[in-house]
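Novice: I would like to see how this sequence folds:
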Amino acid sequence: MYNEFDDIVDRLNQGRLWDFPGGVHPPGLKELSNHSNIKEIPLPPTLFIAVKQHIGVEGSLIVKEGERVLKGQALTKSTNPFAVPVHAPASGSIVRIGPHVSAHPSGLPELCVELRTDEFETWIDLKPILDYQTKPKAKIVEAICSAGISGMGGAGFPTHIKASPKKNVEFLIINGVECEPYISSDDRLMREHAWQIRQGIDILAHLLSPKIVLVAIEDNKPEAIEAMQVACQENAKYRVVSIPTKYPAGGEKQLIQVLTNREVPGKGLPIDVGVIMQNVGTCFAIADAVLSGKPLVKRVVTLTGEAFKYPQNIWAPIGTPISYLLEQGKYREHKQRHRKIIMGGPMMGFELLSNDVPVVKMTNCILAPSSAEVDEPGPEQPCIRCSACADACPASLLPQQLFWHSKAKEYDKAQEYNLFDCIECGACAYVCPSEIPLVHYYRIAKADIRTQEREKDQADKARERFEARKQRLEAEQRERDEKHSKAAEARRNAMSEKGSDAKDKISAALARAKAKKLQNQETDIQTTDQNLTSESAAASTDKQDKVAAAIARAKAKREAAKATAKPEVDTNATTTNQPVKQQKIAAAIAKAKAKREAVKQAASGQASVPAKEIESIEQSAAAPLDPEHLKKQKVAAAVAKAKAKRAAAKQAESSPAEQPTPTERSEQEVEPASTELTPEQLKKQKVAAAVVKAKAKRAAAKQTDPNEDEK
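Specialist: Okay, here's the model as predicted:
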């Protein structure tokens, strides 16, 4: 049920409050450190200022190694709304900028500025805004941001974001509950600086314009309640409300529920129910920043636990090493069986892995309990499902199921059980009989889920960039295509506007190109035909010459056969045999000459007449002829001889003289050579001629007397 503003105010006027579910009542033990005033300590020789000390984005460094800085000088700067700068807590020189052990349960190194302090404590020029009521609210918010103020109650949310909400504010709650055991820094701050806290409340009320301001303080801090009542008594809108002591009543959602009975949504913010909450330490820092112009460079830290000889509250410069604070409180290590230093309280704090961890803006306590004071946790035992954790949970969660799913890394199911609604108060672990460090598992699960979400966001952004680039390229391609289409259309339009002349010119050019191509083709064909014709004519001429030579040889054979044929019976045998013998000799000579011509033709490289054709001619020539035919054959043989001589003369003119073959030499010896020969060549010719003559005689004798060989 959402309570209306008037109903809430009426209930507050009656002194009646609401309650939140769960919660525990651990021993307070605040009396160890709240008995003395806040103490100023000597400036440490070296400070380690973490670049990021808040929820949000870290700024960019604007200093470098070796540079001298003044107290209050900004070391980082950023335009991101969720970034606040860090400042030099003292004047000195920057020795190194690099990783240093962090104020985190993991102890992982983070970027820090190592500052070597000097003895002068020289401030920068301060610019206070005393008449802030007359200035624009944006300027006041900017001053708060520039001072590097973030939530000092433990969350570390940038204060300037809360100081400029986009919704109307009904309740401004100032949290001075400080419910965790041992811690007394806010208690001492309210006792000693209630007026300055009131000034910070005035500035916030000016910026937020709430209907009412509620200053909530646990009833175990009567001195703080009284001091704040005195400081706020002049303004009727300010009410100091004492609430019952119960852990974790100081939680943001729990305190809103106690005062207004309004529940903040699981993934919502207090402004969603008309509420803005600030810590008393944050109010003190706001007054310092606006009215004095001083940035946040120090805070109150409680040194407590029986292992300290002097438990107390001190003003610790931001970046002070924990080892230096242990020296100031006279830490006695022998009081502990196992060395154990806790940053924060026993419920929500974490054990330090190194004494070099620096103080940050959210550090409110350094606890060094003795062994008798805090029992050593035993070994983790199996869960017995007693449901004590569920009864103690102030957020009405199911810690048992969250533990199972977180341990098994079933993060989807853990989120179904509202893992991120857990405020990590430690009440469940405090009541667990099995000594299970439940908050430890929840923190690991949250860190893993945040890492996965961050990686997913990066992947989504990369995919979005890729898709955007793809769309851009496609759009550019479409633009180019449209541009080309328009240009082509313009060219077509221009051509159509010129009329048919341009088309005629193009057609004429194409026709000329085609005609030229056809002409070239015809020229090529004619050249090819001429080459083929010349080759064919040459081949035909060669063939005719060969055929003529073959015919001459055939006629010579026929003449020889006719000459050797047996003549008719004559009464005068002696007279008849003499011409027959001469005819045989003449036929042999003609045959030899015909062979010589054939050999010359073959030697000149011309193709010979087919063998079958020559054989048929010779066979026809070998048939016996009558005397009349013999005469004709002699004439034909003479003609063939003349043609053969003429062809030989032409062949000699067209090609160099070649060495005569043996057949040619024999034929040349039949006829006297026209050129002079050597004695050896003459001798060879005479021998060849004698051989030819002998063969001719024997052939003639064989024709006249067939039985001569047998003799």
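Novice: hey, let's count contacts and neighbours off CA atoms from now on
Specialist: OK.
Novice: check contacts around residue 175.
Specialist: Listed by Cα atoms under 8 Å, 6 or more residues apart in numbering, the contact set of residue 175 reads 215-217, 250, 277-280.
Novice: Next, the second sequence, to be compared with the first:
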Amino acid sequence: MQALTFKRGVHPPDGKALSAEQPIKVIMPKVGSELFFPMSQHIGAPCEPLVQVGDYVKVGQKIGESQAFMSSPIFSSISGTVKDIRPMLVPGGATVKSIVIENDGKMEEIEGLNQPKDYTKMTNEEILATIKEAGVVGLGGAGFPTHIKLNPPKDQPIDHIIVNAAECEPYLTTDYRLMLEESDKIVRGLQVMLKLHPNAKGVIGIENNKPKAIEAMKKACEGISNITVQPLVTKFPQGSEKHLIYAVTGREVLSGALPASAGCIIDNVDTVIAVERALFRGRPLMRRVVTLTGGAVKNPGNYKIRIGMTFTDIVEAAGGFKENDPPVKIIAGGPMMGPAMFTTDVATVKTSSALLCFTEKEAFIPEERNCIRCGKCVEHCPMGLEPLVLNQCAILGDGDGFVKNHGLDCIECGSCSYECPAKRQLAQSIRATKKIEMGKKAAAAAAARAKAAAEKK
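Specialist: Just a heads-up that it's a prediction; the model follows:
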């Protein structure tokens, strides 16, 4: 089958050899250690704590919830005592109200856990409610609540449910290992999603630098008529929703629109497994697989961890850092889009996919120089933007010019910075300005809603 792709993009070194062939290992939190559960691990309204300091909680107990439409509940991944509720730093750099639980090591589970359901006999509403109650969100990075994604407006019929197995970010190999080790769970999770949209076909999109994964998923799909495995060209950002949709279907998602407007739903590999776990095993989202890698790590690999553990605990359990070549740069996620962190004393959340620990040699970035107007950033931008123009708008504080030149359509993939021979901080400046302009847009929308509400009175 021909490998499909999108227009433009870049080809960074993938760095996957460090961890790709290491089977997933389980890391459990140490007895007496503290786990941290931020109340915002998803797109939408943050949760409010359902427990108080001094309460005893069990594995699978719901500890955070919001009544807002766009939100997702949070569960304890351990048993133990609530020690504190305080603001904590999360991987993206924000400070979020968090529940601190001391692990008693008993892993005592709440009553009612581990009750599988027969999705074939359930209504769509019951399936969606189960996914919602399991706290499943997009585990590829954004954290969009999955029960909402799987239930688009009625005027947007879905004909493709695409499993994003591209894993185009360099160094990351969690999806690759899951496809090799848990391929049957991926297929079962996708079948649950297809039950919700009977006129859709399932497509598992995998970059062609993962031939073992392609073969494993093809074998797992044998005899299933509505699921196919689609090889993709190895190129960044092949895993971007809009570009994956274009590669698989040839359709373009319009500016500001969601994938459902193009008849598609996209979900990450681990997200699909989380759906399978919610239905087939009756377990909420309490664990995920993360890649721990980089030249500074003694034992690079993929580790199944309990959400709420700190990156420090994970690094320690995996063997620690190299004494003679310690990390000088730490990134939560992939090197193209993940935020840099100044400490590993940060809790893992639902969307934590990796921790990259780079040595001085790996982290070296040449000094920023003047733009030479070569056009490489324009040539490779997957969104067809002009990053050099947006960078200039950012430097000048020209928000109107930034918006006029479609800066809000930037997907912050970093392709422009990667290709720039002058090593201009294009992605960084665009990301910062986009955040400012999105804030202005949200504030204007809120003011308009308030005005409309006042006029009705």
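Novice: returning to that earlier point: for the contacts of residue 175 of the first structure, give me CSV that also has neighbour count.
Specialist: Written out in CSV, the entries for the contacts of residue 175 of the first structure read as follows (neighbours: other Cα atoms under 10 Å):
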residue, neighbour count
215, 25
216, 26
217, 28
250, 24
277, 21
278, 24
279, 25
280, 31
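Novice: Which of those fall in strands?
Specialist: Using DSSP state E, the subset of the contacts of residue 175 of the first structure located in strands is 215-217, 277-279.
Novice: Let me have the contacts of residue 175 of the first structure in CSV, extended by distance to residue 115 of the first structure.
Specialist: Conversion of the contacts of residue 175 of the first structure to CSV gives the following (distance: Cα to Cα, whole Å):
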residue, distance to residue 115 of the first structure
215, 38
216, 38
217, 37
250, 35
277, 34
278, 31
279, 29
280, 29
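Novice: counterpart of stretch 370-386 of the second structure in the first structure, which residues?
Specialist: Structural correspondence for stretch 370-386 of the second structure: residues 382-398 of the first structure, per TM-score structural alignment.
Novice: What's the match for residue 63 of the first structure in the second structure?
Specialist: Here residue 63 of the first structure is matched to residue 51 in the second structure, going by TM-score structural alignment.
Novice: Roughly how far does its match sit from residue 39 of the second structure?
Specialist: Plainly put, residue 51 of the second structure is 12 Å away from residue 39 of the second structure if you go by Cα to Cα, to the nearest Å.
Novice: Need the overlap of contacts for those two.
Specialist: When contacts are counted by Cα under 8 Å, 6+ apart, residue 51 of the second structure and residue 39 are jointly contacted by residue 64.
Novice: Tell me which of the two has more neighbours.
Specialist: The neighbour comparison of residue 51 of the second structure against residue 39 (other Cα atoms under 10 Å) goes to residue 39, with 25 against 16.
Novice: residues contacting the residue nearest to the more buried one when sequence neighbours are not counted?
Specialist: Taking Cα to Cα, 6 or more residues apart in numbering as the measure, residue 39 of the second structure lies nearest to residue 47, with 4.9 Å between them; neighbours along the chain are not counted. With contacts defined as Cα under 8 Å, 6+ apart, residue 47 of the second structure is in contact with 39-40, 64-66, 71-74.
Novice: List the members of the residues you listed that persist in the first structure.
Specialist: For both residues aligned by TM-score structural alignment, their matches' Cα atoms under 8 Å, a contact is called conserved when the aligned residues also meet in the first structure; among the contacts of residue 47 of the second structure this holds for 39-40, 64-66, 71-73.
Novice: Among these, which lie within strands?
Specialist: 64-65.
Novice: ok, and the most crowded of the kept ones among the contacts of residue 47 of the second structure?
Specialist: The member of these surrounded by the most neighbours (other Cα under 10 Å) is residue 72, with 32 neighbours in all.
Novice: Not counting its neighbours along the chain, what's nearest the alignment partner in the first structure of it?
Specialist: When the first structure is aligned by TM-score structural alignment, residue 72 of the second structure is paired with residue 84. Taking Cα to Cα, 6+ apart, and ignoring the residues beside it in sequence, residue 84 of the first structure has residue 148 as its nearest neighbour in space, at 4.9 Å.
Novice: I'd like the distance between that neighbour and residue 298 of the first structure.
Specialist: Remark: distance between residue 148 of the first structure and residue 298 of the first structure (Cα to Cα) = 11 Å.
Novice: cool, residue 192 of the first structure as well?
Specialist: Taking Cα to Cα as the criterion, residue 192 of the first structure is separated from residue 298 of the first structure by 16 Å.
Novice: What is the burial count for residue 455 of the first structure?
Specialist: Residue 455 of the first structure is surrounded by 12 other residues when neighbours are defined as other Cα under 10 Å.
Novice: Same check on the one 5 residues further on?
Specialist: Burial measure for residue 460 of the first structure: 12 neighbouring residues, criterion other Cα under 10 Å.
Novice: Tell me which residue of the second structure lines up with it.
Specialist: Residue correspondence to the second structure (TM-score structural alignment): residue 460 of the first structure is matched to residue 448.
Novice: State the helix or strand in which its match lies.
Specialist: Assigned by DSSP states H and E, residue 448 of the second structure belongs to helix 426-456.
Novice: Measure the mean distance from that helix to the first structure post-superposition.
Specialist: In the superposition against the first structure, helix 426-456 of the second structure averages 2.5 Å from its aligned positions (mean Cα distance after the TM-score superposition for the first structure).
Novice: what's the counterpart of residue 431 of the second structure in the first structure?
Specialist: With TM-score structural alignment as the criterion, residue 431 of the second structure lines up with residue 443 in the first structure.
Novice: what does residue 233 of the second structure give?
Specialist: Pairing criterion TM-score structural alignment: the partner of residue 233 of the second structure within the first structure is identified as residue 244.
Novice: now swap in residue 412 of the second structure and tell me
Specialist: Checking TM-score structural alignment: residue 412 of the second structure goes with residue 424.
Novice: How about the secondary structure of its match?
Specialist: The three-state label for residue 424 of the first structure, taken from DSSP: H, G, I helix; E, B strand; the rest coil, comes out as coil.
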